[in-house]
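**Student:** Return a 3D structure for these sequence lines:
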Amino acid sequence: MFERFTKDAREVVEGAVTDCRRDGVRTVDAEHLLLALLEREGSRASFALAALGLAERRESVRGALSQARRSAGLTRADADALAGFGIDVSQIVARVEEVHGVGAMSGGRKGGSWWPGRRPGFGRGAKDVLEKSLRVALAHRDRHIGDEHLLLALTVLPGVAAEVLADHGVTYESVTRVLYGEGYEEGRGGGGGEAKAG
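**Tutor:** Here you go, the predicted model:
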C-alpha cells in the first residue's frame, strides 16, 4: 500500500514514527499521525488545516491530545459511558498520577524509548487510518494517497483524533469542502458516502 503514498503522505507516516519514539511508546497510533500532519507545510492537508484555522491552534490540539493520553486515550464518549457505571475517569487519573506521576496512564515511558534502535509498530488506530485513507482516495478517484486522505480518514474514524479535530471545527465535511470545493457532491467519485461511513 505504501507505494501508492505520495511523498507528503510518507513524510507524515515518518513523522508519526518520530513522534512515537519521542513519546517513548511502542506503537504509532492515530494521534501520532495527527501530530505529524500538524507539522506539515506546503501540502494539501496543511492547506486544508490552515484554511480551517487549525494552523493557529496547533498548541490547543496538542494540549487536547496530551490530555486524552493522560486518560489512557479514552474519548469523552468512553468517559461518559464509564460515568454511567459510576466510574469517574478524572478521579482515577488523579489517583494514579498521585502515586505514579503525571502521565502515568499515557503508555509512555520517562527517559526515552522502550527499546532503542527498534522501529515502533503501528497500533490498530494507525492501521485503521492508513486503510481508511486508501478508501477515501478511491472514493475521490485520486490515484495516490496523499496527506489530505490521511486527514480525511482521521476525521471519520471514531477515537480521540476525530474528537479533537471536531472540537476544533475540522470535520470530514469541512475538509472535503476546502479540498474539493463547495459544489462537491458526496456521492461523486465512486461513493464519497462509502468513504465516510465504510
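
**Student:** C-alpha from now on. contacts and neighbour counts both.
**Tutor:** Will do.

**Student:** Now residue 155: closest residue in space that isn't a chain neighbour?
**Tutor:** residue 162 (4.6 Å; CA to CA, 6 or more residues apart in numbering).

**Student:** pretty sure that neighbour is in a helix, no?
**Tutor:** Yes: according to DSSP: H, G, I helix; E, B strand; the rest coil, residue 162 belongs to a helix.

**Student:** Isn't it up against residue 154?
**Tutor:** Yes: using CA atoms under 8 Å, residue 162 is in contact with residue 154, at 5.7 Å.

**Student:** For the two, indicate the residue with more neighbours.
**Tutor:** Neighbour count, other CA atoms under 10 Å: between residue 162 and residue 154, residue 154 has more, with 30 against 24.

**Student:** Now the more buried one: which helix or strand?
**Tutor:** helix 147-156 (DSSP states H and E).

**Student:** Run through the residues that contact residue 37.
**Tutor:** With contacts defined as CA atoms under 8 Å, 6 or more residues apart in numbering, the neighbours of residue 37 are 12, 45-46, 147, 151.

**Student:** of all those residues, which two lie farthest apart?
**Tutor:** With CA to CA as the measure, no two of the contacts of residue 37 lie farther apart than 12 and 46, at 11.0 Å.

**Student:** Mutual contacts of those two, please.
**Tutor:** What both residue 12 and residue 46 touch, as defined by CA under 8 Å, 6+ apart, is the set 37, 40.

**Student:** to compare against the first, here's another:
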Amino acid sequence: MFERFTTNARGVVEGAVGHAARAGSAVVTEEHLLLALLDRDGSKAAFALTSLGVTDRRAEVTAALADARRRGGMSKADVNALAGLGISVEEIVAKAEEAHGPGALSEATPRKAWPSGRPSFTRESKKVLEKSLRMAAARKHKQIGDEHMLLALTAMPGVVAEVLAEYGGTYGGVERVLFGAAA
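**Tutor:** Below is the predicted model:
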C-alpha cells in the first residue's frame, strides 16, 4: 500500500512517527497523524486545513488533543454520556492523578525507542491508512495523498474527528474544499 502514497502522504507518515518519538509514545496514533498533517505546507491537506481555519487554531487543537489524552482518550461525547449517568470524568481523572501523578490516564509508560527499531501503529491509525486507500480508490485516484488521510481522519469516529470538527474540519467541509460541492 505504501508504494501508492504520494510524497506528501509519506511525509505525513514520517511526521507522525516523529511526533510519536518526540512524545515518547510506544505507538503511532491518529493524533500523531493529525499533528503531522498540521505540520504540512503546500499540500492538498494543508490547503484544506488552512481554508477551514484549522491551521490557525493549531494551539487550540493541540490543547484539545492533550485534554482528551489526559482523560484516557475519552471523547467529549463519552464524557457527556457519563455525566448524564452522574459520573464525573473530571473527578475520576483528578483522583487518578492525585494518586498516580499527572497524566495517569494517558498512555502508560513513555518509551524512548521501539524494540523492533520500527514504530508500531495502533489499530486505529492503521484503519486511517486503510480508509485513505479506500477513499482514493472510490474517487478513482491512483495514488493516496495526504488529502485522503485527512478525509479518513474526519470520517472515523473518535477523539481526532471530534477535535477536527470542533475547530472547523468536518468531513463535509474538507470534502467541499478538496473536491467541490459535487463531490
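
**Student:** Need the TM-score between these chains.
**Tutor:** Superposed pair, TM-score by TM-score structural alignment, normalised by the length of the second structure: 0.93. Supporting alignment: 183 aligned residues with a CA RMSD of 1.7 Å.

**Student:** ok, back up a step: next, find the distance separating the residue nearest to residue 155 of the first structure from residue 76 of the first structure.
**Tutor:** For residue 162 of the first structure, the distance to residue 76 of the first structure (CA to CA, to the nearest Å) stands at 11 Å.

**Student:** Including neighbour count and distance to residue 65 of the first structure, could the contacts of residue 37 of the first structure go into CSV?
**Tutor:** Formatted as CSV, the contacts of residue 37 of the first structure follow (neighbours: other CA atoms under 10 Å; distance: CA to CA, whole Å):
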residue, neighbour count, distance to residue 65 of the first structure
12, 24, 17
45, 25, 19
46, 20, 18
147, 26, 20
151, 30, 16
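
**Student:** does residue 59 of the second structure belong to a helix or a strand, and which?
**Tutor:** Element membership of residue 59 of the second structure, judged by DSSP H and E, is helix 58-70.

**Student:** picking up where we left off before, and the contacts of the helix holding residue 154 of the first structure?
**Tutor:** Contacts of helix 147-156 of the first structure (CA under 8 Å, 6+ apart): 6, 8-9, 12, 30, 34, 37, 43-45, 48, 129-130, 132-134, 136-137, 161-163, 165-166, 170-172, 175-176, 196-197.

**Student:** Show the buried residues in those residues.
**Tutor:** Buried residues within the contacts of helix 147-156 of the first structure, counting neighbours by 16 or more other CA atoms under 10 Å: 8-9, 12, 30, 34, 37, 43-45, 48, 129-130, 132-134, 136-137, 161-163, 165, 170-172, 175-176, 196.

**Student:** Strands - which of these land there?
**Tutor:** Secondary structure from DSSP state E places none of those in strands.

**Student:** Give me the subset of the residues you listed that lies in helices.
**Tutor:** Judged by DSSP state H, helices contain the following of these: 8-9, 12, 30, 34, 37, 44-45, 48, 129-130, 132-134, 136-137, 161-163, 165, 172, 175-176, 196.

**Student:** mean deviation of stretch 59-66 of the second structure from the first structure?
**Tutor:** Aligned to the first structure and superposed, stretch 59-66 of the second structure gives a mean residue distance of 0.5 Å (mean CA distance after the TM-score superposition for the first structure).

**Student:** buried residues in that stretch?
**Tutor:** Neighbour-count burial for stretch 59-66 of the second structure, with 16+ other CA under 10 Å as criterion, is recorded at 61-62, 64-66.

**Student:** would CSV of the residues you listed with distance to residue 94 of the second structure be doable?
**Tutor:** As requested, these are arranged in CSV below (distance: CA to CA, whole Å):
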residue, distance to residue 94 of the second structure
61, 22
62, 21
64, 17
65, 18
66, 15
